[in-house]
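Visitor: Give the three-dimensional model of this entry:
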Amino acid sequence: MTTRGFTTRQLHERATGATPTARATPIYLTAGFEFDEYDNAAAHFGAGEGYAYTRIGNPTVETVEHTLAALEGGSQALLLASGQAATSVALLALLEAGQHIVSSTHIYEGTRGLFRDNLSRLGIATTFVDDIDDPDAWEAAIRPETRALFAESISNAANRLIDIAAIAEVAHRHGIPLVVDNTFATPYLVRPIEHGADVVVHSASKFLAGHGSVLGGAIVDSGRFDPARDGHLFPHLIEPGRGGAASIADRVGGDARIAYARESVAPRFGPTPSPLNAFLIGQGIETLSLRVERQSANALAVAQWLEGRPEIAAVDYVGLIGHPHHALAEHLLPDGYGSVFSFTVRGGSDAARRLVESLEVFTHMTHLGDVRSLVLHPASTSHVTLSADERAAVGVFEGTLRVSIGIEDVADLTADLARALAVASPVDVAVVA
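Guide: Presented below is the predicted three-dimensional model:
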């Protein structure tokens, strides 16, 4: 064999032979993939066979997608670079200029901003429903141009729930999908597709990954799109492709929504997840039930402890009997009530500041779903752009703090809170506040 130059050898010399079988998901950390034969390239670009470029498909990413679809009870999943990317791609696969979303008022502020500021610039309007308990309120907001209903399974930050089955029934009467952000609940606590939802989105950065180390998002589709019944509302899914190619619905039937998201939205807008991040999300998913079970139990204990403290004005946790959605939670969330909730300390923003600055076990940061317990003051951070009335409507006041409870020993969490409350809102102040 002709001896090649040093630079050529450092690029091309590698071992050949059988590929070992790894128990952990291999990380295919590569931008592109080799084609074994000349015709393989044409087969990929023509029929989608094999792998060519990680923006289009990657074995590590696909392994995690398969697991997520199975856990949510969906047909297919699509992994993306962040939770915001998942929400954006899911909705852009459904809507176009001149169309309309009906959304719960009780949603993540980043999503509200997407609806109000970004999708509106693309000609997509949104109506927010305040009375999310009332299916008639959802129905009244639907217009002829509505193409999606959107809600969170457990809301940020006041722990409001929706009756998924009832709202799905409203959506389906109009031939439109219900999209549910299931980040707070995770598929361990509730699987919205089993209750009639059509599309589920996640910030995989949170509970799915679990350790606060990576970003990621996911879309899971039910696979129940009916081209004959609802195709007229989504012509981009049923019309022939360029050059007379078969429509997406003709090719994949009920998976047309997520196929369009995978083939036409995600690769063109480009929110591609790193295979390394996908691997770490997949590793996190392997312990999801153990973490969420422990976090939910800890959260219930902390919420009950807070509820009995004179320094606390209110605790918004759906696991508490006094929460307005507790009865619905017993039905929807039989395995735990989740671990993210808010409480309001007497003494307003000054007391909230002193409490946060006095905590030692809780970490002060803008994140949730971590194995560590976290705390944030929404009024000065995530909800700062809302007016006081708008904040009040979603349960955020000057003394409100949002916590994401981790897996620590619960006695350490309550002791940390007790010490901080003694500094932040002494009992004698709390009683007269």
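
Visitor: use CA for all of it now, contacts and neighbours both
Guide: Fine.

Visitor: Hmm, Val201 and Gly216 touching each other?
Guide: No: contact criterion CA atoms under 8 Å: Gly216 and Val201 do not qualify, at 11.1 Å.

Visitor: which SS class is the residue nearest the centre of the chain?
Guide: The centre of the chain sits closest to His202, judged by CA atoms, centre = their mean, with a distance of 2.1 Å. When classified by DSSP: H, G, I helix; E, B strand; the rest coil, His202 comes out as strand.

Visitor: Between Gly216 and Val201, which contacts overlap?
Guide: Gly83 (CA atoms under 8 Å, 6 or more residues apart in numbering).

Visitor: one step back: check contacts around the residue nearest to the centre of the chain.
Guide: Gly83, Ala86, Thr87, Asp181, Asn182, Thr183, Gly217, Ala218, Ile219.

Visitor: Could you also give me the structure for this next sequence, so I can compare it with the first?
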Amino acid sequence: MPDRNPGFSTLAVHAGAQPDPATGARVTPIYQTTAYVFNDADHAAALFGLKQFGNIYTRIMNPTQAVLEERVAALEGGTAALAVASGHAAQMLVFHTIMQPGDNFVAAKKLYGGSINQFGHAFKSFGWQVRWADTADPESFEAEIDDRTRAIFIESLANPGGTFVDIAAIAEVARKHGLPLIVDNTMATPYLLRPLEHGADIVVHSATKFLGGHGNSMGGIIVDGGTFDWSKSGNYPALSAPRTEYGGVVLHQAFGNFAFAIACRVLGLRDLGPAIAPMNAFLILTGIETLPLRMQRHCDNALKVATWLKQHPKVAWVSYAGLGTDPNHALQQRYSPKGAGAVFTFGVKGGYAAGKALVEGLQLFSHLANIGDTRSLVIHPASTTHAQLTEAQQIAAGAGPDVVRLSIGIEDAADIIADLEQSLAKV
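Guide: Coordinates of the predicted model:
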């Protein structure tokens, strides 16, 4: 568009996409292929040596995937992106790129239960240690940093509690110690807030959730903010040291402000292999076209439901930052004035048993382990997503025994409330 920066909704539809040059197809095709024909031997050598961009093998890149990557990078305000098989795969590749055995990183205590499990257990096999800190106290992050710390990791909008994090305050700690700040923006999406604008260096998503938005495809995204100096400290040799497998190229020197995205692709994705399927990339792309419409409806519905639950006699508490009385409301207004998201928690009087009973009595809600669907979803975290944690860990993560997590869909708000009302009546 000449002389104009496209708006968010325009980017959600058009960024990265052009009519297919071979057929004129307007919708990005599903390039269902494993490999690509080279022009000649020199062309193949240039691709394999990182001297030329192009498609080699779908484990590493794919034209459908490339449109998805460019679109999410545009929406987040990043320099480049990499799409992979899942949100967990995105996190694994990020840390694989910056960590060595014996290194550690500092992560927020309030995270998605699967991330807590991945960081605290699976990452041990790589020799990586996680240290936990409290997002309500940025100084607690600083207290955990030592000379082997390589990153700080937070969620912009914490799962399951739906609490906003003071990204800028934690970014200041990261900058002070020369560390990249990694932010999981799955719950907020770039429609509500863009972490790179508040000091983040890397953004990750489970594209399975709100980006795709229809509960039909798995995917993850890594967005390179292009803001971190990977060569300054010498602590990130994957980017600052010569790569013998690529003829001695130094990735940060060669690729500048999108070197991190390149490193995740040509080192991590190439060898570990968590590639996104072309069909899934296509479905997530299609979902993103309606992201601004869906997210606003999600937020509007969630506020109505949270307001109704707040006054219900069988509800002990509601944690939703969109409520004016919520202690997190000021942060929500600062970081995400368009809305407080679709996911929040509340407690039913009666604790663990009452929470399970409420979930089992719902009819419109789907009881499953996901968020970000067009449909309203519900789960009791203490008995499912956070069941691997001790009760103390569950409470620290915002998933105590009485907690019920809702992911509010785009149905009519009155129908969502009616379903909660009939189930609460039976508790």
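
Visitor: Superposed, what's their TM-score?
Guide: For this chain pair, the superposition-based TM-score is 0.92 by TM-score structural alignment, normalised by the length of structure 2; 405 aligned residues with a CA RMSD of 1.4 Å.

Visitor: circling back: any idea which of the contacts of His202 of structure 1 is the one closest to Pro240 of structure 1?
Guide: Ile219 (24.7 Å; CA to CA).

Visitor: What lines up with that closest one in structure 2?
Guide: Here Ile219 of structure 1 is matched to Ile222 in structure 2, going by TM-score structural alignment.

Visitor: Ala70 of structure 1 now?
Guide: So Ala70 of structure 1 corresponds to Ala74, using TM-score structural alignment.

Visitor: separation between that match and Gln118 of structure 2?
Guide: Using CA to CA, to the nearest Å, Ala74 of structure 2 is found at 29 Å from Gln118 of structure 2.

Visitor: Please identify which of these two sits among more neighbours.
Guide: Of the pair Ala74 of structure 2 and Gln118, Ala74 is the one with more neighbours under other CA atoms under 10 Å, namely 20 against 15.

Visitor: Wasn't that one part of a strand?
Guide: No: Ala74 of structure 2 sits outside any strand when classified using three-state DSSP, being helix.

Visitor: Tell me how far stretch 286-302 of structure 1 lies from the chain's centre.
Guide: 18 Å (CA atoms, centre = their mean, to the nearest Å).

Visitor: again, but for stretch 230-249 of structure 1
Guide: With CA atoms, centre = their mean, you get 28 Å for stretch 230-249 of structure 1.

Visitor: same deal with stretch 340-347 of structure 2?
Guide: With CA atoms, centre = their mean, you get 17 Å for stretch 340-347 of structure 2.

Visitor: among the contacts of His202 of structure 1, which ones are buried?
Guide: Neighbour-count burial (16 or more other CA atoms under 10 Å) is assigned, among these, to Gly83, Ala86, Thr87, Asp181, Asn182, Thr183, Gly217, Ala218, Ile219.

Visitor: okay, those in TSV with distance to Glu34 of structure 1 and secondary structure next?
Guide: TSV is the format used below for the buried ones among the contacts of His202 of structure 1 (distance: CA to CA, whole Å; DSSP: H, G, I helix; E, B strand; the rest coil):
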residue	distance to Glu34 of structure 1	secondary structure
Gly83	31	helix
Ala86	29	helix
Thr87	32	helix
Asp181	37	strand
Asn182	37	coil
Thr183	36	coil
Gly217	27	strand
Ala218	27	strand
Ile219	28	strand
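
Visitor: got CSV for those, with distance to Gly32 of structure 1 too?
Guide: Below are the buried ones among the contacts of His202 of structure 1 laid out as CSV (distance: CA to CA, whole Å):
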residue, distance to Gly32 of structure 1
Gly83, 25
Ala86, 23
Thr87, 26
Asp181, 32
Asn182, 32
Thr183, 31
Gly217, 22
Ala218, 22
Ile219, 24
